[in-house]
Each structure stands twice: as C-alpha cells, then as structure tokens.
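>>> predicted model follows, preceded by the sequence.
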Amino acid sequence: MAKTVLITGSTSGIGLATAKAFAAKGYNVAFNGLEENGAAIAAEVAATYKVGHIFSPANMLHADEIKAFVHQAQTELGPIDVLINNAGIQFVAPVEDFPEEKWDDIIAINLTATFIATKAVWPQMKERKFGRVINIASAHGLIASAFKGAYVAAKHGVVGFTKVMALEGGQFGITCNAICPGYVFTPIVDKQIGAQMQAHNMSREEVINKVMLSEHAIKEFIPVETIASTILYLADSDAGATITGIAMPLDAGWTAH
C-alpha cells in the first residue's frame, strides 16, 4: 500500500517541489493551496507520477479548515505517514508601523497552523507507531533580521514546537524535525523583495545582493529542489529514522556568522 504525505502550501514554491519529490517516490499526496489553479496543479503532478491525490483549498488561518483537510486526506488516501507543515506568509515593516492584524495572520499561518495540523495527525501516528513530521521553519527560526518581528517570532516558535514534538513522539516511532532555509526564490520571497525595496529605499537588485544574499556565504538563492531532497531524506530514509528534534540550516552559510 502506498504511503501518504500531506503538505500544506503545496501548489507553489518549496511545497510544490516537495510534492513532486514524494510523488516521484510513489507517495500519495494531499495537496493544499490558495491559488485559483491549485486543483489543476495537483492533478497534473498526480497524473505525471501516477499517484493518488486530493486537493484542499483549506485556509491555514482557520483551524476547522485544517482539521477538515486532514480528515479528508485520511478518509480518501489512508493514514498520513508524513506531514509537512510548509504554508507561510511574510510581512516586513518596522515595529512601530507593523499592523496588528498582520502580526495575528503571520502567527496563525506560520505557527498555529503547524500546531493544529500536527495535533490532527498525531493520534493516528501514535496508534500506528510511525510518523514523520517536517516543519518548514527558516534561518529566521535561528537568528533575526530587522523589520520581521512577526515572522521571526513565529519561526522561532516552530523550532521550539518541533523539539517538543520530537520528545513526545520518540517512544511512538514518530520523528519531528525542522528545516531552516536561507533565501529560496519563491513567490513569498518575490513579494519580500518589493517590501524590502520600500523599507530600505533600494532597487530590486540592491535588495537581492545587499539585503537578502548579503549574509549567505554562497551568494545564491537556495534551490527548492535542495529543500525537497532534504525533506525526503529525513522522511523516507533509514538514515533519517533516528534524526529527530533538529533545526537543520539549509542557508548557504548564513548562520555560520
């Protein structure tokens, strides 16, 4: 019987690359996204790799939608073997100008949704004595940058939550790890460029070279395929079976400073 992976925010960026990587290994995929063509994207990937799939437009702001997504996946695809909490949003502003509703949304989508989805899959994973939970944190789960108060707070929270789940899951065959990427060129980063241009009064090229990649020892964006292959290693390899509770930097040397 094929295994099943559930990935939040999986119709673009890191999530889509990861969905393709798991589908290539024969996993059924529970897709999620808010893009208008999300269902078509999911169907195309599933058809390409000849795997089962569902698509849910569940909004990560709403706990009831997250729970319904997990229930649908379990009902139609079977038990969730791998959960990847990937969905995220960003907003950049000095603290005195930071809208409180943006703070609430970022904490909800980046942190609280991770808790809700993990809680939803946990009982079945415990019962089966197997599970892999991978949380997409960020280098900003390990260090800080100015003007990103909500995002940095949320991602630090994700790293802490990951460690707790590793401790709770260990005796039940469940591992929980966080990936902490540096700058990956995704739609969320593309939006950040515009926000940083305003915050720093810089051109697009200046933001990329002087702000985003300035701390990378390797002056390149992280490829989404690199993130996907690392997630696959943690979730679907014998070597990854005893790796748990880590916050793995994939940051081109950013946190080496």
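Yes, it's here.

>>> every contact and neighbour count from this point should use C-alpha atoms.
Fine.

>>> now do the buried residues in the helix or strand residue 229 falls within.
For residue 229, the element it lies in under DSSP states H and E is helix 224-235. Going by neighbour count (16 or more other Cα atoms under 10 Å), the buried part of helix 224-235 is 224, 225, 226, 227, 228, 230, 231, 232, 234, 235.

>>> tell me, what residue is most central in this protein?
With distances taken as Cα atoms, centre = their mean, the residue of the chain nearest its centroid is residue 86 (1.9 Å).

>>> identify the residues contacting it.
Going by Cα atoms under 8 Å, 6 or more residues apart in numbering, residue 86 touches 7, 8, 9, 10, 14, 15, 135, 136, 137.

>>> switch to 7 Å and redo it
7, 8, 9, 15, 135, 136 (Cα atoms under 7 Å, 6 or more residues apart in numbering).

>>> returning to what we had before: and the contacts of the helix holding residue 229?
13, 14, 17, 18, 21, 22, 82, 132, 134, 184, 240.

>>> hmm, who's touching the longest strand anywhere in the chain?
Ranked by number of residues, the top strand in the chain under DSSP state E is strand 174-181. By Cα under 7 Å, 6+ apart, the residues outside strand 174-181 that reach it are 129-139, 141, 159, 162, 165-166, 169, 244-251.

>>> here's the one I want to compare it with:
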Amino acid sequence: MTSTSHSEAPRVAVVTGSSSGIGRAVVETLAARGQRVLAVDFNPEGRAVAESAGAHFFEADLTDGAQCRGAIDTAVEAFGGVDILVNNAGIQHVADIAHFPEEKWRQILDLMLTAPFLLTQAAWPHMQRGGWGRIVNVASIHAKVASPGKAAYVSAKHGLIGLTRTAALEGGEHGITANAICPAYVRTPLVEKQIADQARLNAMDEAEVVEKIMLAGAAVKRLIEPAEVAELVAYLVSDGAAAVTGADWGIDLGWTAR
C-alpha cells in the first residue's frame, strides 16, 4: 500500500548517466521540484553538474556490479532511502555484426541492461519497505525497432523493456511502478557521436545522416530536447502516475505511427 505520509516528504532519486544530455536534464528537473537527488556518472565532471543543480554526486563505473550497489548504498547513507530510480546511463558503438567487437558488445550490455537490473535489485527493498517506488528506464525508439550497425544497443534496449515489464508485475503489490521511456533522437553528446559514426558507416555527410537516417521516419522533423524527456520522467515519478506501470512510453516524433 502507498503511504500517505510518505507523499508529503521529499523523495530520494538516483539518476544514472547524469553528467550530460537526458540524465543532466532529469537531475535538474527533479532537484528543482524538491527531490533529493543522487547523480551517478562515470565522468568526474558530473560532480560540478550535480552540485550546480543542488544534487549529490557519486562517481561510478556501472559495468561493475559492486559500484551499482555502492550507488544505492550511498543514497541510503546520505538520504535514508531510495524512492525513485532513473536508469539512463548509456553508450553507443556503431559497426555491422560481422565487425562488432566482442568487448564493446559486453560493455554495452553490462552498462545498459545488467546495471539497470542490479540497481533495481539494490533499490527494491528500500522501495518495498516504504510501500512506494518509481523506476523509470530510459530505453529508446530502438527498444521497439532496429537499425543497422547497432546490434548491442538495440539488444540492450529491447531487453530493458522486458526488465521494465517484469518489475512492474512484481512491484505492483508493493506500490512500486516501473515504466520505460522510448525517445527517438535526442540532442545529446551521444547522438552527436552517432551522427559522426553513421556518416562514416554510410559514406554520407552529417547533414545527410540527420535528414535521411535519423529523421527519415519522423513526422516532426527535429531532434528532441533533453528537457522534454525530463518532463515525462517527472510525470512518471509523481503521485499522479500511480496507475501507470509496465508501459513503454514513446516520445519519438511520430516514428512508430506508421
């Protein structure tokens, strides 16, 4: 059951991949709305980003299970618990299957699928004890469709939808919801790198990549801004979204409308 007294207090949020892009926007949005936020990132420059938003910072390599658990332990030590988990950290590598490096495959799966599982597992008992929890997994339009050259990324994101649905089914009786967000191309450093990679892979210039690959299937012909994704996260972690769970939310410029 959801605790009514719990809803009156600021909640504790752990946000991964927090130094730039979507993660930074989520940290800033949740902190501005009064949540106590632990920002988690591999990049030590994320500390200044977190502090500027009024958040705490934890530097971690989330391909290491002990550091995943350490992030949750740090939030509990600093704030007394964990109520919200936003799994956002991600990387990309573009290559066809025949030439995809095994070490990159393993790194991407470890960071983008195993780490969300381990973080969820570590946060779960704290949410369960409070009778309230919100898990938001930042997936991708590539959790629903595939693109050439992205075998590991697409596989991890498809798996993240499965993890989300399972967590929703197991969490319902404990007041824990789990949802995934599936954005199309967001204006982030990761996407900027993808533009360059796709240009090389497809022998195009970067403007052609944006027009002919990234926005070819979109009804709205622009990149998504990180703040737009953060607003959806803010809704999904609110009391108003208590009945919303197990869903994969498209924010995809109309990509999947066809």
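Yes, it's here. Small disclaimer: the values here were computed from a predicted structure and weren't measured.

>>> quick revisit: quick one: map the residue nearest to the centre of the first structure onto the second structure.
For residue 86 of the first structure, the aligned residue in the second structure is residue 88 (criterion: TM-score structural alignment).

>>> and the gap between that match and residue 26 of the second structure?
9 Å (Cα to Cα, to the nearest Å).

>>> what segments of the stretch 1-150 of the first structure are strands?
4-7, 28-32, 53-56, 82-85, 131-136 (DSSP state E, counting those that start in this stretch).

>>> and those strands: which comes nearest residue 121 of the first structure?
strand 82-85 (7.8 Å; Cα to Cα).

>>> how close does the closest one sit to the second structure?
Compared with the second structure after fitting, strand 82-85 of the first structure has a mean deviation of 0.4 Å; criterion: mean Cα distance after the TM-score superposition for the first structure.

>>> what's that strand packed up against?
strand 4-7, strand 131-136 (3 or more Cα pairs under 7 Å, 6 or more residues apart in numbering; DSSP states H and E).

>>> hmm, back to that, which members of the contacts of strand 174-181 of the first structure are classed as buried?
130-139, 141, 159, 162, 165-166, 169, 244-251.

>>> how about the helices in the first structure?
Assigned by DSSP state H, the helices in the first structure fall at 13-24, 38-49, 63-77, 100-107, 113-128, 149-169, 187-200, 204-206, 224-235.

>>> so of these, which one's packed in deepest?
Counting by mean count of other Cα atoms under 10 Å, helix 13-24 has the highest mean neighbour count of these, with a mean of 23.

>>> mean per-residue distance, that helix versus the second structure.
Helix 13-24 of the first structure sits 0.6 Å off on average (mean Cα distance after the TM-score superposition for the first structure).

>>> so what's the aligned partner of residue 58 of the first structure in the second structure closest to, chain neighbours aside?
Taking TM-score structural alignment, residue 58 of the first structure has residue 60 as its aligned residue in the second structure. Nearest residue to residue 60 of the second structure, sequence neighbours excluded (Cα to Cα, 6 or more residues apart in numbering): residue 42, at 4.9 Å.

>>> gap between whatever residue of the first structure lines up with the one you found and residue 205 of the first structure?
Matched by TM-score structural alignment, residue 42 of the second structure corresponds to residue 34 in the first structure. For residue 34 of the first structure, the distance to residue 205 of the first structure (Cα to Cα) stands at 29 Å.

>>> returning to that earlier point: average offset of the longest strand of the first structure relative to the second structure?
Average distance, strand 174-181 of the first structure versus aligned residues of the second structure after superposition (mean Cα distance after the TM-score superposition for the first structure): 0.2 Å.
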